[in-house]
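**Student:** Give the three-dimensional model of this entry:
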Amino acid sequence: MTPAELFKQLVPIPESVWCEYLFDQDPLKDKVSPERRAELIAGGVACGEKIAKQLKEENGTKDATALAEKLCVITHTDADAILHQVFLATFTEPNQLKLFDTPITKLADLQVPGFTRDVILNIVTGHELFHYAEGKYDDLYTKTAKVDLWQLFGYHHQSTVRAVSEIAAMAFSWRLNKLTYSPLVLNILLLSQYAKTGAEPALAQLQQLTVQETA
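**Tutor:** Here you go, the predicted model:
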């Protein structure tokens, strides 16, 4: 399957399916009831939407890259992996955003129609900007929403769920960049270039989730 063909299959997948896909990656997924899972997903999406609107209003710009340049200290590296994991960007509080030029260039070189380097940079920086907001605002849903891991004599040991943060970051970048497809399309295209198994397992999971949702 060519990158353009893969992109074409990924574009129609709805946000709800991408949210389920992200939650399925979380190590705490089995600790969460279906009802609580639905609440966390909805809360994450709403959080991402709210912060995208807020940052645009506060900073007077709608371009994610320009916004990142205004709010963060951006550095670049030619490395394409850390401990055998491929990254497009990393964020370190309070405002350090590192872009990994090699995989970004590799994605741009796929020459998928409409998927330019500028689009890729906006998607990448949009995602990391949400994590900037997480460090700035203590009352975000992604930091306050928790699940019970265990309880003893009335004590409840709770934890945040990482997937909620990733769902919010996806929704944030989606709204900020006014995309017609999920920002996670970038991740699947990246798998097609770097993973030994390619993008097929991820695509199969997304297709299965789509079938389950429409059943």
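
**Student:** From now on I want contacts and neighbour counts done on CA atoms only, so please keep to that.
**Tutor:** Will do.

**Student:** residue contacts, the residue most central in space within the chain?
**Tutor:** Centroid-nearest residue in the chain, with Cα atoms, centre = their mean: Met170, separated by 3.9 Å. By Cα atoms under 8 Å, 6 or more residues apart in numbering, the contact list for Met170 reads Gly48, His127, Ser182, Pro183, Leu184.

**Student:** go with 7 Å
**Tutor:** His127, Pro183 (Cα atoms under 7 Å, 6 or more residues apart in numbering).

**Student:** Return the residue of this protein that is most distant from the centre.
**Tutor:** Outermost in the chain, Cα atoms, centre = their mean: Phe153 at 37.6 Å.

**Student:** surely Pro183 meets Ile123?
**Tutor:** Yes - between Pro183 and Ile123 there is a contact under Cα atoms under 7 Å: 6.0 Å.

**Student:** Before we compare anything, build this one as well:
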Amino acid sequence: MAELEKKTDMAEDLKKALALFTFKGQMDRYKPQRGSRLPLAPMLASLRGMSPRQWAAYAFGRDPLRGKFTPEQMLELSDKALACGQEEARKLLDAHHGKVEPTLLARELGLTIERPDMPNGGGQVIFAQYEEPDKITVFMDTVDKANALLGSRPDLVNLLGKRSIEQVLVAHEIFHAVELRAKDTIFTQSYRLQLWKLGPIKNESGVACLAEIAGMEFARTLLDLDFCPYLYDVFFVSLYDAQAASDLYRSICRLCRQPSIEETMSPQELREALEAEDA
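**Tutor:** Modelled structure (predicted):
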């Protein structure tokens, strides 16, 4: 009887493991949303008021393990990642009397900052990255394009604040250095998701988006921003492909349950906004 129960339990474990890879339809909400080009300033304005919790849904939407979580699990993990990012930023702020300049902080932490034009090999646009153990790279093509556009668009400056683009990018990457140095205890590195279990055998994985959620909240707290730095994703993509930025915006609105400007503005208002930006 005990042997039969053991076989039944193992069969159930296997069934649950396979379900993670065969459940149909769970990815539909992450499909890109397509449409016509939208004006940049209204897109950014509509996203600016989104909470870090809302943006966390966007982060999970880009994670390779996104189909493995219930909404309740995503919310719980998001809150823990946000708290982690805030805590690490406040430690540094307390140590520096409430004011930190990320590029100077990076040097103090023993990190080097390199500023090449573009990533080697081209391809996907990358804005900045952290490489273990002590290098931050900021790709200046994005920074230069962003600064040039902001120089001619005071309306965008008002939306994105007056913090240096480079400082925001460096602040986010500093978090990845901080979490590496505390990888055994910090939430973003120590949390493991059990993908499947078959008897005594189990497969666990870290969840990459938790570090990104925490890193954005770290940068927001460190620089006292009144918006989540995920907002820069749409802005940066628009520098290279306005249509792709519009499609990304639609996907974000859908993932984060945020009203799109296509719902809140009339077709005439959208046309006039586009014409004003193209003038």
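
**Student:** Mind checking the TM-score on these two?
**Tutor:** The TM-score (TM-score structural alignment, normalised by the length of structure 1) is 0.89; 213 aligned residues with a Cα RMSD of 2.2 Å.

**Student:** how about the strands in structure 1?
**Tutor:** Taking DSSP state E to define them, one finds strands in structure 1 at 73-77, 89-92, 96-100, 147-152, 155-159.

**Student:** Packed most tightly, which of those would that be?
**Tutor:** Mean neighbours per residue, mean count of other Cα atoms under 10 Å, is largest over the strands of structure 1 for strand 96-100, with a mean of 21.

**Student:** which residues in structure 2 does that strand match up with?
**Tutor:** Counting by TM-score structural alignment, strand 96-100 of structure 1 pairs with residues 135-139 of structure 2.

**Student:** ok, now stretch 142-159 of structure 1?
**Tutor:** Using TM-score structural alignment, stretch 142-159 of structure 1 pairs with 188-205 in structure 2.

**Student:** Look up how far Trp150 of structure 1 lies from the residue nearest to the centre of structure 1.
**Tutor:** 29 Å (Cα to Cα, to the nearest Å).

**Student:** need the helices for structure 1, in chain order.
**Tutor:** 3-10, 15-24, 34-59, 64-71, 101-108, 117-136, 141-144, 162-176, 185-194, 200-214 (DSSP state H).

**Student:** Quick check: buried residues in the last one?
**Tutor:** The reference is to helix 200-214 of structure 1. Using 16 or more other Cα atoms under 10 Å as the test for burial, helix 200-214 of structure 1 gives Ala202, Leu206, Gln207, Leu209, Thr210.

**Student:** Kindly report the same for the fifth one.
**Tutor:** Of the residues in helix 101-108 of structure 1, those scored as buried under the neighbour-count criterion (16+ other Cα under 10 Å) are Asp101, Thr102, Pro103, Ile104, Leu107, Ala108.

**Student:** Number of residues surrounding Val32 of structure 1?
**Tutor:** With neighbours defined by other Cα atoms under 10 Å, the count for Val32 of structure 1 comes to 15.

**Student:** Tell me which residue of structure 2 lines up with it.
**Tutor:** Structural alignment (TM-score structural alignment) places Val32 of structure 1 against Phe69 in structure 2.

**Student:** and its match, how far is that from Glu179 of structure 2?
**Tutor:** Per Cα to Cα, Phe69 of structure 2 is found 23 Å from Glu179 of structure 2.

**Student:** Also Glu108 of structure 2?
**Tutor:** 16 Å.

**Student:** returning to what we had before: anything in contact with each of Pro183 and Ile123 of structure 1?
**Tutor:** With Cα under 7 Å, 6+ apart as the test, Pro183 of structure 1 and Ile123 both reach Ser173.

**Student:** what's the residue lying closest to Ile51 of structure 1 once chain neighbours are set aside in contact with, if anything?
**Tutor:** Closest residue to Ile51 of structure 1 apart from its sequence neighbours, by Cα to Cα, 6 or more residues apart in numbering: Phe172 at 6.9 Å. Residues counted as contacts of Phe172 of structure 1 (Cα under 7 Å, 6+ apart) are Gly48, Glu49, Ile51, Ala52, His127, Phe130.

**Student:** Translate the last one into the numbering of structure 2.
**Tutor:** Structural alignment places Phe130 of structure 1 opposite Phe175 in structure 2 (criterion: TM-score structural alignment).

**Student:** residues in contact with its match?
**Tutor:** Per Cα under 7 Å, 6+ apart, neighbours of Phe175 of structure 2: Gly215, Phe218.

**Student:** Could you do Lys183 of structure 2 as well?
**Tutor:** Going by Cα under 7 Å, 6+ apart, Lys183 of structure 2 touches Gln189, Ser190.

**Student:** Switch the helices of structure 1 over to a markdown table; also include distance to Phe91 of structure 1.
**Tutor:** Listed next are the helices of structure 1 as a markdown table, based on distance: least, Cα to Cα, whole Å:
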| stretch | distance to Phe91 of structure 1 |
| --- | --- |
| helix 3-10 | 26 |
| helix 15-24 | 19 |
| helix 34-59 | 17 |
| helix 64-71 | 11 |
| helix 101-108 | 15 |
| helix 117-136 | 6 |
| helix 141-144 | 16 |
| helix 162-176 | 12 |
| helix 185-194 | 17 |
| helix 200-214 | 25 |
